[in-house]
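> let's see this in three dimensions:
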Amino acid sequence: MNITLNGQAHSAAHPVRLSNLVEQLTGRQLNHDGQPADGRRLGIAVAHNSEVVPRKQWATTGINEGDDVEIVTAVQGG
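Below you'll find the model as predicted:
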């Protein structure tokens, strides 16, 4: 399945959920509620087809052929 991930073409196994992509990109396992299994802060936000998806919905939001996903990291600074 082909999607756009952070503006780049990306091939993903089907079916895939937002939580799977977050785990791939961060290298960290997530609980069903989107919280990191290690208890540390994750500091990211996810948009699916230009709509921000709440963390609690990552595990239930499926990705389809041609979808656009943006996963952004919060950065502190000034």
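
> switch to C-alpha atoms for all contacts and neighbour counts from now on
Fine.

> in stretch 10-24, what's buried?
Ala12, Val16, Arg17, Leu18, Ser19, Asn20, Leu21, Val22 (16 or more other C-alpha atoms under 10 Å).

> and this one, please, so the two structures can be compared:
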Amino acid sequence: MTPVLYNLSGLKCPLPVIKTRKKLAAMASGTLIRVDTTDPLAVIDMPHFCNEDGHELVETEKTENGHRFLIRKR
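Sure thing, here's the model as predicted:
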């Protein structure tokens, strides 16, 4: 399954998590989403968000400008 790409570069905490939560709410269970962020706190916030909401954090990757998260919706 090809992940939905969601670029949240330039947004600061808590917007990346808020926008990701809203986007996932409109998606089918099992869908993959790849979220790009530049917020340094996202590396802490995104795993916490996935844990709290029950989504699977499949992969976290450091990028040149921030982090990329691959999330599977529960």
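
> overlay the chains and give the TM-score.
Scored against TM-score structural alignment, normalised by the length of the second structure, the superposed chains reach a TM-score of 0.32; 46 aligned residues with a C-alpha RMSD of 3.9 Å.

> picking that back up, out of the buried residues of stretch 10-24 of the first structure, which sit inside helices?
Cross-referencing these against helices under DSSP state H gives Leu18, Ser19, Asn20, Leu21, Val22.

> with distance to Ile44 of the first structure added, can I get these in a markdown table?
Listed next are those as a markdown table, based on distance: C-alpha to C-alpha, whole Å:
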| residue | distance to Ile44 of the first structure |
| --- | --- |
| Leu18 | 12 |
| Ser19 | 12 |
| Asn20 | 14 |
| Leu21 | 12 |
| Val22 | 9 |
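
> and these, which is closest to Ile71 of the first structure?
Distance to Ile71 of the first structure, by C-alpha to C-alpha, is smallest for Val22 among those, at 7.4 Å.

> quick revisit: pick the one among the ones in helices among the buried residues of stretch 10-24 of the first structure closest to Gly62 of the first structure.
Nearest member of those to Gly62 of the first structure, counting by C-alpha to C-alpha, is Leu18, at 6.5 Å.

> ok, Gln24 of the first structure - contacts?
Applying C-alpha atoms under 8 Å, 6 or more residues apart in numbering to Gln24 of the first structure gives no contacts.

> number of nearby residues for Ile18 of the second structure?
The tally of other residues near Ile18 of the second structure (other C-alpha atoms under 10 Å) stands at 11.
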